[in-house]
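*Asks:* fold the stuff below for me.
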Amino acid sequence: MKRRLLVVAIGVFALVGGAITYVVQARDGGAAENAVPVVTGQPMGLDGRTLFFRNLADGPDSGKLAAVPIGSAGPEGSVRRVGELRCDRFAAARGTAVCLRLKAGSLPPLTELIVLDANLRERHRETLPGTPSRARVSPDGRIVNWTLFVSGDSYAATGFSTRTGLYEVDTGKLLKSVEELAVFVDGKRYFAADVNYWGITFGADGNKFYVTMASKGKTYLVEADYRSYRGTAIAENVECPSLSPDGRRIAYKEKVSNGVWRLAVLDLATRRSTHPPETRSIDDQPVWQGNATLLYPIRTAGNTLDIWSVGLTTAPKLLIPKATSPSFS
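*Replies:* Next up is the predicted model:
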């Protein structure tokens, strides 16, 4: 039987207005080594030293935004701090964050897009049609991106449709879809009724970006310029790209078969792809930690998600159990 131990933390975890509750949520059997320790009631902010993620530990705080110090992340590392913000997807960079949240009871599904400042206070909110899928913030903190499923519930489904859009934090300009992006394939402007875009990743200045374009049974990696609003397909079979901080590599999902993807890395200079030593199927947009480590969620036998990390040449390891949607502040 699952048990929860509630202990009032004294001294170390003090906040103005009262003590903090320390919660240990055990997995089946209550074994101490499998416990997921949680501290609730603490404020959070984008301080550049924190790994954020969506908490999936059992209990009333499941689904809320959680955090651990970057250096202490690990299955037996620091106690996770859990705030009050509920997000289905979260991303942050340079003092800006975005929270995607499915609007309760909405039919057809609607998503709340919430843009947050460095103290995770709301700056802007939009309600958009669809179900949360991906979220990113440009490294300079000036542009927020989201991808929503308009129909279907996974990339393995047939007939799904996506919408990916952009919001300029400083100007308030909202681009609900990038479908008008002028894309060139093999030197020719590409037109097709079935084009879908998803999973944007940004260059350091927020102007260059990469995005997946799907059409006629193929997926392309498109390298695009935001100011000129023009892009070029530079590779095939690339989904959910993620640009390394140094701008040299793209990590992505490479389709192996229906519903199965392998983690891959494209060197942008040589156009050569390699595979980190992770052989399990990855159905998400990877996150870079530095220029040599990737973070990503893996679904477990118990139908939850754990965050793992893998080096470009070093073995994968469990980073945070019962968690997903990692993002560095």
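*Asks:* C-alpha only now, for contacts and for neighbours.
*Replies:* Fine.
*Asks:* which residues in the stretch 1-150 of the chain form helices?
*Replies:* In order along the chain, the stretch 1-150 of the chain carries no helices (DSSP state H, counting those that start in this stretch).
*Asks:* what about the longest strand in this structure?
*Replies:* strand 4-15 (DSSP state E).
*Asks:* how about the contacts made by the nearest residue to residue 151 once chain neighbours are set aside?
*Replies:* Excluding its sequence neighbours, the residue lying closest to residue 151 (C-alpha to C-alpha, 6 or more residues apart in numbering) is residue 160, at 5.1 Å. By C-alpha atoms under 8 Å, 6 or more residues apart in numbering, the contact list for residue 160 reads 149-154.
*Asks:* just the buried residues from those residues, in PyMOL please.
*Replies:* Only the buried entries of those go into this PyMOL selection, using 16 or more other C-alpha atoms under 10 Å:
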select buried, resi 149+150+151
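*Asks:* ok, the nearest residue to residue 225 once chain neighbours are set aside - contacts?
*Replies:* Using C-alpha to C-alpha, 6+ apart and skipping residues adjacent in sequence, the residue nearest residue 225 is residue 208, 4.8 Å away. Contacts for residue 208 (C-alpha under 8 Å, 6+ apart) come out as 202, 223-226.
*Asks:* ok, residue 127 next?
*Replies:* So residue 127 contacts 110-113 (C-alpha under 8 Å, 6+ apart).
*Asks:* now residue 128
*Replies:* So residue 128 contacts 110-113 (C-alpha under 8 Å, 6+ apart).
*Asks:* is it possible to export those residues to TSV including distance to residue 104?
*Replies:* TSV is the format used below for the contacts of residue 128 (distance: C-alpha to C-alpha, whole Å):
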residue	distance to residue 104
110	8
111	9
112	10
113	13
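*Asks:* please give me the structure for this one as well, since I'd like to look at both together:
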Amino acid sequence: MTLRRRILILTCAVVLLAAVGVLAVVRASSRADEKDRPQAGGPQITRGGLTLTPGEGGRRIVFRNMAWGPHRDELASVPADAPEGPRTASGVSCLRFHSAAGTGVCLQADKGGVQDGYKAVVLDARLKEVASHPLAGIPTRARVSPGGHLAAWTVFVGGDSYAGTNFSTRTSLLDLRTGKYDASLEDFTIRKDGKTYRNADVNFWGVTFAADEKTFYATLATGGQTYLVRGDLTGRTVTTLRENLECPSLSPDGTRLVFKKRVPGLSADAPWRLHVLDLASMRETPLAEERSVDDQVVWTDDHTVVYSLPGDFGADLYSVPADGSGAPARLMASALAPAFLG
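*Replies:* Predicted structure coming up:
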């Protein structure tokens, strides 16, 4: 190969790399512009004051706004009786969120350190930070106790989906009354079939708290099975109650759990159906939603539950009666991780 030909090939390669670089910059800029562009036909969103208390207007929903535009991923609020109405955005961004009794927990990206990561931030009623803990993985679940004294969150530390078996989670608990922080539920004593149980493959996720501010329910996975467990913060124990329950959520009256259940014969990518468990009788009731729901459902009251399903801009919220009757209905477009206040 002649010197001239080598120089020509090198020149062409340099020009090609430069073109690729310019195209990448243009595409990145376009994506940034799209995020700042309001969603066509989407909800009206304005910046304003937002608190984690009901306020004079009655019940409200606070949630992660998924509508495309400058307020995407921010906590936003609407009146509970007008869920598709104009939204008030807070300026606080969360990937997962929950709130009760004036306390909020916000799992968010943390870009302030040497390396990007995630953190759990506890918020007061005015969205001011009162505590913060680094996260060991990708945020997936968050809950605050009914009295606002306890917070829990779950992250993926290996894998990124509950649908398969190749994943690992870490679930943490924080007592805001004492500041006690349990980095992993795996440090609790497990009682299974009346005996102390240990296994290296143990995973926990999806905590939900009872009104006594010491009892909780969660999912335990081990040996290829999932279990509903009841936890005791005082005794630092969890006890298995039933198989094949994931992401439980306790009703406001404390009598029932809504959860997702793997149903044989369904696709491995969409294996769940929503059920409600009566804790007194241990009787399960399938709900009218026939689509696979991968979410920790929330209760609007003792009669209705709300959950997310994939939508055009990430997720939409749906509601369905908790007694197995009726039919699912879309509650809000472009929304995720709701908390009903008041």
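*Asks:* read off where stretch 5-12 of the second structure ends up in the first structure.
*Replies:* Per the alignment by TM-score structural alignment, stretch 5-12 of the second structure matches no residues in the first structure.
*Asks:* just how off-centre is that stretch within its chain?
*Replies:* Mean C-alpha position of stretch 5-12 of the second structure versus that of the full chain (C-alpha atoms, centre = their mean, to the nearest Å) differs by 53 Å.
*Asks:* strands of the stretch 1-150 of the first structure, start to end?
*Replies:* 4-15, 18-25, 36-40, 50-55, 64-69, 80-86, 89-93, 96-102, 110-116, 122-129, 131-137, 143-151 (DSSP state E, counting those that start in this stretch).
*Asks:* what sits up against the second one?
*Replies:* When contacts are taken as C-alpha under 8 Å, 6+ apart, the neighbours of strand 18-25 of the first structure outside the stretch itself are 2-10, 13-14, 35-42, 57-59.
*Asks:* mind running it again at 6 Å?
*Replies:* Residues outside strand 18-25 of the first structure that contact it (C-alpha atoms under 6 Å, 6 or more residues apart in numbering): 4-9, 13, 35-41.
*Asks:* picking that back up, counterpart of the residue nearest to residue 225 of the first structure in the second structure?
*Replies:* For residue 208 of the first structure, the residue aligned by TM-score structural alignment is residue 215.
*Asks:* and the gap between that match and residue 31 of the second structure?
*Replies:* Distance, residue 215 of the second structure to residue 31 of the second structure, by C-alpha to C-alpha, to the nearest Å: 45 Å.
*Asks:* kindly report the same for residue 22 of the second structure.
*Replies:* Distance, residue 22 of the second structure to residue 31 of the second structure, by C-alpha to C-alpha: 14 Å.
*Asks:* about what we covered before: just the buried residues from the contacts of residue 128 of the first structure, in ChimeraX please.
*Replies:* To isolate the buried ones among these in ChimeraX, judged by 16+ other C-alpha under 10 Å, type:
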select :110,111,112,113
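*Asks:* which single one of the contacts of residue 128 of the first structure is nearest to residue 280 of the first structure?
*Replies:* residue 111 (29.8 Å; C-alpha to C-alpha).
*Asks:* hang on, isn't the closest one packed against residue 103?
*Replies:* Yes - the pair residue 111 of the first structure / residue 103 is scored as a contact, 5.4 Å apart, by C-alpha atoms under 6 Å.
*Asks:* check which helix or strand covers the counterpart of residue 173 of the second structure in the first structure.
*Replies:* By TM-score structural alignment, residue 173 of the second structure lines up with residue 166 in the first structure. Using DSSP states H and E, residue 166 of the first structure maps to strand 161-168.
*Asks:* for that strand, packing partners?
*Replies:* strand 143-151, strand 174-175 (3 or more C-alpha pairs under 6 Å, 6 or more residues apart in numbering; DSSP states H and E).
*Asks:* now with 10 Å, please.
*Replies:* Applying 3 or more C-alpha pairs under 10 Å, 6 or more residues apart in numbering; DSSP states H and E, one finds that strand 161-168 of the first structure contacts strand 122-129, strand 131-137, strand 143-151, strand 174-175, strand 196-202.
*Asks:* out of those strands, flag the one nearest residue 84 of the first structure.
*Replies:* strand 122-129 (12.9 Å).
*Asks:* okay, the closest one sits on what stretch of the second structure?
*Replies:* So strand 122-129 of the first structure sits over residues 129-136 in the second structure, by TM-score structural alignment.
*Asks:* tell me the buried residues in the matching stretch?
*Replies:* 135-136.
*Asks:* stretch 45-64 of the second structure too?
*Replies:* So stretch 45-64 of the second structure, judged by 16+ other C-alpha under 10 Å, has buried residues 45, 50-54, 60-64.
*Asks:* swap in stretch 228-241 of the first structure?
*Replies:* 230-235, 237-241.
*Asks:* isn't there a strand covering residue 153 of the first structure?
*Replies:* No - secondary structure of residue 153 of the first structure (DSSP: H, G, I helix; E, B strand; the rest coil): coil, not part of a strand.
*Asks:* number of nearby residues for residue 174 of the first structure?
*Replies:* Counted by other C-alpha atoms under 10 Å, the residues lying close to residue 174 of the first structure total 14.
*Asks:* how many residues are close by the nearest residue to it once chain neighbours are set aside?
*Replies:* Spatial nearest neighbour of residue 174 of the first structure, excluding adjacent residues (C-alpha to C-alpha, 6+ apart): residue 167 at 4.6 Å. Neighbourhood size, residue 167 of the first structure [other C-alpha under 10 Å]: 20.
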